[in-house]
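# Give me the fold of what follows.
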Amino acid sequence: MKRRISRVRWRGNLFLSILLSLCVGSLFLMQNQYSKIMMLAKQTPQEQKPKIAFLFIARNRLPLDFVWDAFFQGDKEGRFSIFVHSRPGFLFNKVMTRSPFFYGRQVNNSIQVDWGESTMIQAERILLQNALKDPLNERFVFLSDSCIPLYSFSYIYEYIMSTSTSFLDSFADTKEGRYNPRMHPVVPVNNWRKGSQWAVLTRKHAEIMVNDDIVFPEFQKHCRRKSLPEFWIRLNFICIKQLMKSWTLSDGFILQKDLQISGCFGNMCGSLIGLAKFIFNTFDYEITQFRGIRVLLKWYFKVFSFMQPAEGWKEHNCIPDEHYVQTLFAQKGLEGEITRRSLTHTAWDLSSSRDRERRGWHPMTYKLSDATPKLLKAIKDIDNINYETEYRKEWCTSKGKPSKCFLFARKFTRAAALNLLNTSALVLR
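The predicted structure follows:
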C-alpha cells in the first residue's frame, strides 16, 4: 500500500515538474520574442533617418539641375526627398533634366504662378501638401530655380537638423502702403510682418501653413501688388503693336533706336529695354526659345495686361509671399519657435531702377563674370544680419556656437553656376 502511494506521489511530482518546466519554457520563449520585437521597433527609426524635403518653385525646368545633382550625390543614406512645382503639365523626364534625382518629381496638382500674386503662396502650400504625405520628412526647404547650395549635403543636413526651430526671415514692417486696413480685425496691424519667402520649416509649422483657412483668404482678398498707371500701359501697348508689325529679334538684344523708330521714347523705351534685359539674363540657358520678338511681347502682355482699379491711388502695394508666412506665425503666436533669419542669401540691387517705389523689387542676378571664388567666400563669410526696422542685429549660430549665416544663395544663371562647379569654387561632395 505504501509503495502504491509513493509511486502515485512520484508520478504526480514528475507531472508537476514537467508542467512547470513547460510553463517556464513558454514564458522564456514569449519573453525572448517580445525582446526581439522591441529591438526591431527601436531599430526602425534609426535605420530610417528623418529627411529634409527640398521644395523647388520653378517656371519650367530647373536650369541648375546639374548643381543639385552633384549636391544630392553627397548623401548615401536616403535623407532627402524632392518635390518640384512647375507650370501645369510640365514633366521632369530624361528630355527635360539630365539629373535622375528629378525624374518624375513634379507635383501633379500644380497651378499657374504669377509674381506678386497669392498664387505663389498656393504653390508653396501645394508643395507642402505633397511633402507631408511622407512621415519621414521633418524639415521643408523652399528653393527657387536659380538657387545653389553653398556646402555639402552632410553639412547642410546637420546644420538644419541640429535645431528644433524653423528658419524664417521675419521682421516688423514699418513702411506705409503694404498693410491693408481691410484685413482688420482678422489680421491686426501689430501682427503684420515682412521677410523672405525662402524658409526652412519644421513639420509642425508646415502643417500649420497647409491647414490655415483664416489668414490665407485675407491675403487672397486684400494683399495684391500695386498696378501700373493705366496711361503707362496703354502707351506701351502702342509701342508693342508697332514692334510686332515690323521688327524681329535676331541676336537677343534690343536697341534703343529700334524702339524710338516704333514710337517709344523716354521712360517707356527704357522700361522695354529693361524688360528685355531681364528676360535674356534670366533665361540665357534657353536663349533659343526667345529668338522671336513675338514670344517676348506675348510674355510682356501676360505680365502687364491687368486691369487698373477705379481707385488706384488707394491701392496697397502688397507682395503676398513677402508677408504671408511671417504674419501667419505671428498671428499664431509661434515667433518663439522660429529662428528669425533665412538660410538663403539674396543680394538686392538698389540702383537697378530709377523709380524709387519699384527700386529693389528684384534681386541681383549673378552672371558668368560675377561667378568667382571671391563672391562665394564673401557670401559664406557673413555671420550676422542687421534688421534696421527693429534696431537689432542677428548673430548666426548653429549648435549653440557662432556659425555662418547662409547655406544657399540665389540668383545664379546657368553659366555662372557651371563656372563655379567647373573651377572647383563650389565643392559639394
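# only C-alpha atoms for contact and neighbour calcs from this point on.
Fine.
# What distance separates the opening and closing residues of stretch 134-149?
Here the two ends of stretch 134-149 are set 23 Å apart, with distance taken as C-alpha to C-alpha, to the nearest Å.
# List the buried residues for that stretch?
For stretch 134-149, a neighbour-count test (16 or more other C-alpha atoms under 10 Å) marks 136-149 as buried.
# Same check on stretch 108-124?
108, 110-111, 113, 116-124.
# Name the SS class of residue 143, please.
Secondary structure, DSSP: H, G, I helix; E, B strand; the rest coil: residue 143 is strand.
# surely it meets residue 198?
Yes. Counting by C-alpha atoms under 8 Å, residue 143 does reach residue 198; the two are 6.2 Å apart.
# Tell me how far residue 279 lies from residue 87.
When distance is defined by C-alpha to C-alpha, residue 279 is 17 Å away from residue 87.
# Mind checking which of the two has more residues around it?
Legend: neighbour count by other C-alpha atoms under 10 Å for residue 279 and residue 87, higher for residue 87 (20 against 16).
# where along the stretch 151-300 of the chain do the helices fall?
Along the stretch 151-300 of the chain, counting by DSSP state H, counting those that start in this stretch, helices occupy 153-161, 203-211, 215-222, 230-246, 256-261, 266-282, 293-304.
# for those helices, which one sits closest to residue 380?
Closest to residue 380 of the helices of the stretch 151-300 of the chain is helix 153-161 (C-alpha to C-alpha; 12.9 Å).
# Output the contacting helices and strands for the closest one.
The helices and strands touching helix 153-161, judged by 3 or more C-alpha pairs under 8 Å, 6 or more residues apart in numbering; DSSP states H and E, number zero.
# Another for comparison:
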Amino acid sequence: MPQGAAATAVDGTGKDGGGGGGTNPSTARPAAALPLKLLRPLLLVAVLGTGFLAVLVLLLGGPAYSSMLPSLPAAADALPASVGKAPLERWVRAPASAWHNMTDEELLWAASWRPSVRRYPYRRTPKVAFMFLTRGPLPLAPLWDLFFAGAGDAGLFSVYVHATPGYRPDFPPASAFYRRLVPSQVAAWGQVSMLDAERRLLANALLDPANERFVLLSESCVPLYGFPAVYSYLTRSRASFVGAFDDPSPHGRGRYRGGLAPEVRREQFRKGAQWFELDRALAVDVVADDRYYPKFREHCRAPCYVDEHYLPTALSIEAPAGIANRSVTWVDWSRGGAHPATFGEKDVDEEFLKQLTAAPGKRQGNCTYNGQPADVCFLFARKFAPSTLRPLLRLAPKLLGYG
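Now for the predicted structure:
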C-alpha cells in the first residue's frame, strides 16, 4: 500500500479533517499521546487540591457553622418509623450552645421561617424561652438556677442572654446560663438599639422550634413563683402579655411623630412596658416585621422611645385580640421619676414578698386571665439590686416555692 494510503487509513475517523494525505503517521502519534500524558498529573493535582480545601474548611469553618446545623440522621435513624426511630426529631433539635456566627440579617431571616402545616408530625413539648437583656453580669443567677432546677426537666425551658459585647460569663456547666450567651451589639436605653437587642433575642430563641412562649427579662428580675406555676401560667394562656394603653398626655400621644404615618395614625399610637411576653406566632411577626419596624427605627427618636411604643402600637393594630394589654412583670412606680424603684437588701423581707405573692388586691392588683378574674397577675418582679440575693435565697423556699 502506498504511504499516502496508509495515512488515510490511520485517520479514517475524520477527526483530523481527512485532508492530510501527505501526513507521516510517525509524526502524528506523539501529538495525539501528549495530551493524555498531561491530563493524568493535572487530574491528580485537582483531586489532591479539592481534598486539601475540604479539610481546610472543616478545620477552620466547620465548628462555627456546625453548631447551627441539625445533625444528619445516622444510618440507623433511616429505619422505618415502626422500629421506633424519629429522624425528624434530630433535625429540629436545638443547638447545645446559643452562640453562632450569623449576621443580624441572616439571623432574622432564619428566625422568620414558620411551617404552613400547624400540626407537628413529631412529639413536641412546648418550651418557655427566658430571654435576659443585660449590660453584663447576672448577679441574681444563683436564684434563677434554683428556679430552673424546679422544672425537673430541662426540656421545658431555654435561656438566652444578650449582654454588652466583650462580656465573658463564667457560669459553671451545671448552671442554666452556661453557654447561653448570644452574639450581641451595644444596646442603649431609649435608643433604637434597645429594640434591636430585643428582636435579636427573639430571633435567637425562635431558632429552637420547641420554644413556644418568649419572656423578656433583665438582670434585676426575680421569679415570684416556682417553675411549674410559671410554666403552666404561660403555656396555657390564650393571649400574649404586652401592655398597651392610650395615653393622651405629652408622655403618650405627645410623643407621636408624623413620620409614622400612614402606617400609624396618632389615635393608634400606644404606650406600654418594655418587658413583654409573646407566643410563637407573634414572636415570628415581630422579627419579620418590615412595615412598622422601619418606621419606628427612622422616626421614633427621643422623646419617642421605641422600647415603650413600638410593640404596644404594632400589636394593637395587627393583633389586638392576641394581647392581654398587661405585663407579667411587676415594677413599682410609686416613688416617681423616669425609672421605677430599685429594691435593696433591707427592702426584702417576709412581709414584702408576701405582698408580691400571697396578698391579692395589694401588689398583684386586679386582672383577668383567659377571660376570667385572676388572683395572680405578675410572675416576675423588678428591680432588685445585687444585694438582695442573700435574703432572696433564704426566703425563696418558704415564700416563693423554689430553692
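# just to revisit the earlier point, could I get the helices of the stretch 151-300 of the first structure in TSV, plus columns for distance to residue 427 of the first structure?
As requested, the helices of the stretch 151-300 of the first structure are exported to TSV (distance: least, C-alpha to C-alpha, whole Å):
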stretch	distance to residue 427 of the first structure
helix 153-161	10
helix 203-211	29
helix 215-222	39
helix 230-246	45
helix 256-261	42
helix 266-282	24
helix 293-304	37
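# Out of those helices, which gets nearest to residue 101 of the first structure?
So among those, helix 153-161 is nearest, using C-alpha to C-alpha, at 14.1 Å.
# Return the mean post-superposition distance for the closest one against the second structure.
The superposed helix 153-161 of the first structure is, by mean C-alpha distance after the TM-score superposition for the first structure, a mean 0.5 Å from where its aligned residues fall in the second structure.
# which residues are contacting that helix?
Defining contact as C-alpha atoms under 8 Å, 6 or more residues apart in numbering, one finds that helix 153-161 of the first structure is touched by 52, 71, 72, 74, 75, 139, 398, 399, 407, 428, 429.
# Is the residue nearest the centre of the second structure in a helix, a strand, or coil?
The centroid of the second structure falls nearest to residue 204 when counting by C-alpha atoms, centre = their mean (1.6 Å). Following three-state DSSP, the label given to residue 204 of the second structure is helix.
# can you check the one 10 residues further on too?
Following three-state DSSP, the label given to residue 214 of the second structure is strand.
# How about the contacts made by it?
Taking C-alpha under 8 Å, 6+ apart, we find residue 214 of the second structure in contact with 128, 129, 130, 131, 202, 205, 277, 278, 279, 280, 283.
# what about 6 Å?
128, 129, 277, 278 (C-alpha atoms under 6 Å, 6 or more residues apart in numbering).
# Any chance of those in a markdown table with distance to residue 306 of the second structure and neighbour count as columns?
What follows is the contacts of residue 214 of the second structure, written out as a markdown table (distance: C-alpha to C-alpha, whole Å; neighbours: other C-alpha atoms under 10 Å):
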| residue | distance to residue 306 of the second structure | neighbour count |
| --- | --- | --- |
| 128 | 25 | 25 |
| 129 | 23 | 26 |
| 277 | 17 | 29 |
| 278 | 17 | 23 |
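# equivalent range in the first structure for stretch 214-221 of the second structure?
Using TM-score structural alignment, stretch 214-221 of the second structure lines up with residues 140-147 of the first structure.
# Would you mind measuring from the aligned residue in the second structure for residue 51 of the first structure to residue 381 of the second structure?
In the second structure, the residue paired with residue 51 of the first structure according to TM-score structural alignment is residue 127. Distance, residue 127 of the second structure to residue 381 of the second structure, using C-alpha to C-alpha: 21 Å.
# likewise residue 229 of the second structure?
From residue 229 of the second structure to residue 381 of the second structure the distance is 15 Å (C-alpha to C-alpha).
# These two: which has the busier surroundings?
Using other C-alpha under 10 Å as the criterion, residue 229 of the second structure and residue 381 rank with residue 381 on top: 19 against 13.
# Not counting residues beside it along the chain, what's closest to that one?
Closest residue to residue 381 of the second structure apart from its sequence neighbours, by C-alpha to C-alpha, 6 or more residues apart in numbering: residue 330 at 4.5 Å.
# That neighbour pairs with which position in the first structure?
Checking TM-score structural alignment: residue 330 of the second structure goes with residue 345.
# how about that match, secondary structure?
strand.
# That one against residue 411, yeah?
No. Contact between residue 345 of the first structure and residue 411 fails when scored by C-alpha atoms under 6 Å: they sit 8.9 Å apart.
# Make sure I have this right: residue 161 of the second structure is in a strand.
Yes. Residue 161 of the second structure: assigned to a strand according to three-state DSSP.
# And for it, the neighbour number?
Neighbour tally, residue 161 of the second structure, other C-alpha under 10 Å: 28.
# Equivalent analysis for residue 389 of the second structure, please.
Residues lying near residue 389 of the second structure (other C-alpha under 10 Å) number 20.
# who's in contact with it?
residue 140.
# Where does the residue mapped onto it from the first structure fall, secondary structure wise?
Alignment note (TM-score structural alignment): residue 389 of the second structure maps to residue 417 of the first structure. Per DSSP states H and E: residue 417 of the first structure is located in helix 414-422.
# Superposed on the second structure, what's the mean shift for that helix?
Looks like 1.8 Å for helix 414-422 of the first structure (mean C-alpha distance after the TM-score superposition for the first structure).
# List the buried residues for that helix?
Using 16+ other C-alpha under 10 Å as the test for burial, helix 414-422 of the first structure gives 414, 415, 416, 417, 418, 419, 420, 421.
# Which of those sits closest to residue 303 of the first structure?
residue 414 (23.6 Å).
# neighbours of the alignment partner in the second structure of residue 164 of the first structure, just the number please.
Under the alignment (TM-score structural alignment), residue 164 of the first structure maps onto residue 238 of the second structure. Close neighbours of residue 238 of the second structure, defined as other C-alpha under 10 Å, add up to 15.
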